[in-house]
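Q: What follows is a protein structure lacking sequence information:
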């Protein structure tokens, strides 16, 4: 891009020249080159060259290729085993998180007689500390595994998180003391947040650059339908239809979490192998 001014700033206009110099030294995705003539009557030219985007597939004319949804589904079909394990594995992982976020307040109010305000304050602190740190630690674990040479680092981090979540997510509704329940809920929430960075990282590594948004959108659709839709609804159905007692909501939470964790581990453990094979197929290993 070429920017021309009719006249260059006068020699004694130090403020204008300093402003021009600052523009030239921009540290974004541009390189700026300034050519300033010794004769003030000649124009000042600023040339900005945009850095080439890396990892973009180009067509024969050199333009960025925008794949259709049909091509995205074709890519998913080629790696169907990988994405089947990824989509469903992390969706059942999310089911545990949404189940606890949605029904833990009702559990504490029904079993321990807490007021809604007390439950809100207590769970707010747990979510603020445990879930937030879980997201950061999940991302750190992915980086650490990648540095150790694990090409399946995002999926492997999900497996580790699911293992850490299994016992506390099932047991926090089975203890008789409130403090013990909260002490178990905190690590359950911590490890339940691991799929946020893990699932996202996996989708940014394998698909081509231009397909990542489409593939991510499909994952979010499936994850919300299974995790948020079923994760909240099934607890109510189990409580009303199976146990037929509102006070048994804790048992419904534990039963659903046990089911979801088992499926998560089964799918993600298998997904590690399929993810490595897909990376080799795409020449990314």
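A: Structure received. Small disclaimer: the values here were computed from a predicted structure and weren't measured. Numbering: from 1, shown residues only.
Q: okay, CA-based contacts and neighbour counts for the rest of this
A: Noted.
Q: separation between residue 280 and residue 68?
A: 24 Å (C-alpha to C-alpha, to the nearest Å).
Q: next one: residue 58
A: With C-alpha to C-alpha as the criterion, residue 58 and residue 68 are 14 Å apart.
Q: same thing with residue 151?
A: Residue 151 is 28 Å from residue 68, by C-alpha to C-alpha.
Q: Comparing the two, which residue is more hemmed in?
A: residue 151 (20 against 12; other C-alpha atoms under 10 Å).
Q: Wait, a helix at that one?
A: No. According to DSSP: H, G, I helix; E, B strand; the rest coil, residue 151 belongs to no helix; its state is coil.
Q: Residue 142: which element?
A: helix 132-147 (DSSP states H and E).
Q: name the helices or strands packed onto that helix?
A: helix 153-171, helix 178-192, helix 195-205 (3 or more C-alpha pairs under 8 Å, 6 or more residues apart in numbering; DSSP states H and E).
Q: Minimum distance to residue 79: which of those helices has it?
A: helix 195-205 (12.1 Å; C-alpha to C-alpha).
Q: try this one next to it:
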């Protein structure tokens, strides 16, 4: 199925893995800037005078809508211009947006700052999905993508752990007098401190040389979104199932990121400093251990002749994760709950890399950035944007903020079963596309 000897000349392993390391680091920074808000919800609600649903809007729609909208031009740019330059622009933009969150004194300025964060962070995924297939052979792409995908969980865990540390050092509700600025609350200072390092780290992407783009099957080297639309329609049985299937799961993951801290605060009585380290460890440890395993096993299975290995493995891992995602909100001990969340992310973390690898195996080179942009747009608006709001709305429907655990449990069951079921429809057309690609 996948031959070690391939026509394309790839960059050296040192250059390829160096690029993975830099993209990994930038992705961690993006997760810190994205998730820090979830630890500071009580103080922000009190200072800005906003409701539970408005807080969900800041965590969801304000970020995700512009993440989705930013993905389209950035994905187009990835297929046409220097990928390191486009990524640098995105990192710089989202870092400035994080700093701007620290200066927000009402809902709408905060909304605008979160929109800037989302727009900039839309550069990382299209950039990575465009670069890595030009740096690694097909039979090694699953492992490389899995290693990069660890960054989102390391970043999610680190954002909670670092956020918890910052809340211990800088009391979020306290007032501080700042030269030239005036009085600022502790949570505002935390955002500023979190945003500044990204402005410097953005420059590290220029250590990555933009590799020669692999040859594809489209008619021209600078394909348009119309070309992508024609490709999608010609392969609609696979593409529609693939693109739609991931959305419920993305909504669940963003709902978890947004509301798990509130669950442990409200239901188990933990403060941000206590829960930050434990929840960060639970979110990050499982994927860090599991993602290399997911990548190695599926690459080996793919080489053995199972063309749909990545997607088939993904379906199984999601079903295995289901009882732990539900059980975490039933057990009485918060520490047992942390363990179950960790096991859930261990099993389900395959979603971070395997759908992408599957798609890259069948996409022409000049449609990769655009495809990533379209997937991000769909997941951003419907998944990431809707996830935190759905959890908040369901909590209120069930009886109020203290019902957030029940809301998360219901969302977990529905999302995991829906995603696994929808991916089943993609298996047969995927095998057909890969057979045609090999021929």
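A: Perfect, I can see it now. Values in this document were obtained by computation on a predicted structure and should not be read as measured data.
Q: Can you give me the buried ones in the helix holding residue 142 of the first structure?
A: 133, 134, 135, 137, 138, 139, 141, 142, 145 (16 or more other C-alpha atoms under 10 Å).
Q: Same check on stretch 233-244 of the second structure?
A: So, applying 16+ other C-alpha under 10 Å, buried residues of stretch 233-244 of the second structure: 235, 237, 238, 239, 241, 242, 243, 244.
Q: State the helix or strand in which the third one lies.
A: It refers to residue 238 of the second structure. helix 236-266.
Q: Save the buried residues of helix 132-147 of the first structure as a markdown table, and put in distance to residue 163 of the first structure too.
A: Shown next, in a markdown table, are the buried residues of helix 132-147 of the first structure (distance: C-alpha to C-alpha, whole Å):
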| residue | distance to residue 163 of the first structure |
| --- | --- |
| 133 | 17 |
| 134 | 14 |
| 135 | 16 |
| 137 | 15 |
| 138 | 13 |
| 139 | 17 |
| 141 | 14 |
| 142 | 15 |
| 145 | 16 |
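Q: Which of those residues sits closest to residue 253 of the first structure?
A: Using C-alpha to C-alpha, the buried residues of helix 132-147 of the first structure come closest to residue 253 of the first structure at residue 134, 20.8 Å.
Q: Just confirm that closest one contacts residue 196, I think it does.
A: No. Contact criterion C-alpha atoms under 8 Å: residue 134 of the first structure and residue 196 do not qualify, at 9.1 Å.
Q: residue in the first structure matching residue 296 of the second structure?
A: Counting by TM-score structural alignment, residue 296 of the second structure corresponds to residue 140 in the first structure.
Q: do residue 251 of the second structure as well
A: By TM-score structural alignment, residue 251 of the second structure lines up with residue 95.
Q: which one is its match nearest to, not counting chain neighbours?
A: residue 227 (3.7 Å; C-alpha to C-alpha, 6 or more residues apart in numbering).
Q: Can you name the residues that contact the one you found?
A: 91, 92, 93, 94, 95, 96, 97, 98 (C-alpha atoms under 8 Å, 6 or more residues apart in numbering).
Q: again, 6 Å this time
A: Contacts for residue 227 of the first structure (C-alpha atoms under 6 Å, 6 or more residues apart in numbering) come out as 91, 92, 94, 95.
Q: mind checking what it lines up with in the second structure?
A: Aligned partner of residue 227 of the first structure by TM-score structural alignment: residue 383.
Q: now stretch 170-186 of the first structure: how far from the chain's centre is it?
A: Centre-to-centre, stretch 170-186 of the first structure and its host chain are 28 Å apart (C-alpha atoms, centre = their mean, to the nearest Å).
Q: any idea how far residue 213 of the first structure is from residue 66 of the first structure?
A: Distance from residue 66 of the first structure to residue 213 of the first structure, by C-alpha to C-alpha: 11 Å.
Q: If you could redo that for residue 97 of the first structure, that was the one I meant.
A: With C-alpha to C-alpha as the criterion, residue 97 of the first structure and residue 213 of the first structure are 24 Å apart.
Q: Neighbour count: those two, which is higher?
A: Higher neighbour count among residue 97 of the first structure and residue 213: residue 97, with 27 against 15, using other C-alpha under 10 Å.
Q: quick one: that one from residue 225 of the first structure, how far?
A: In terms of C-alpha to C-alpha, residue 97 of the first structure sits 14 Å off from residue 225 of the first structure.
Q: Over to residue 143 of the first structure?
A: For residue 143 of the first structure, the distance to residue 225 of the first structure - C-alpha to C-alpha - is 29 Å.
Q: Secondary structure element holding the residue nearest the centre of the second structure?
A: Residue closest to the mean C-alpha point of the second structure, counted by C-alpha atoms, centre = their mean, is residue 152 at 5.9 Å. Counting by DSSP H and E, the element that carries residue 152 of the second structure is helix 138-169.
Q: okay, that helix sits on what stretch of the first structure?
A: Using TM-score structural alignment, helix 138-169 of the second structure finds no match anywhere in the first structure.
Q: who does that helix touch, helix- and strand-wise?
A: helix 13-35, helix 272-303 (3 or more C-alpha pairs under 6 Å, 6 or more residues apart in numbering; DSSP states H and E).
Q: could those helices go into a markdown table alongside distance to residue 420 of the second structure?
A: Output for these, formatted as a markdown table (distance: least, C-alpha to C-alpha, whole Å):
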| stretch | distance to residue 420 of the second structure |
| --- | --- |
| helix 13-35 | 26 |
| helix 272-303 | 17 |
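Q: nearest to residue 43 of the second structure, of these?
A: Across these, closest to residue 43 of the second structure is helix 272-303 (C-alpha to C-alpha), at 11.2 Å.
Q: after superposition, how close is that closest one to the first structure?
A: Following the fit onto the first structure, the mean deviation recorded for helix 272-303 of the second structure is 1.8 Å by mean C-alpha distance after the TM-score superposition for the first structure.
Q: And the helices in the stretch 1-150 of the second structure, which stretches?
A: 13-35, 41-48, 52-59, 61-78, 83-101, 107-121, 124-131, 138-169 (DSSP state H, counting those that start in this stretch).
Q: Pipe the ones you listed into a markdown table and attach distance to residue 402 of the second structure per row.
A: Conversion of those to a markdown table gives the following (distance: least, C-alpha to C-alpha, whole Å):
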| stretch | distance to residue 402 of the second structure |
| --- | --- |
| helix 13-35 | 21 |
| helix 41-48 | 14 |
| helix 52-59 | 12 |
| helix 61-78 | 22 |
| helix 83-101 | 27 |
| helix 107-121 | 24 |
| helix 124-131 | 35 |
| helix 138-169 | 21 |
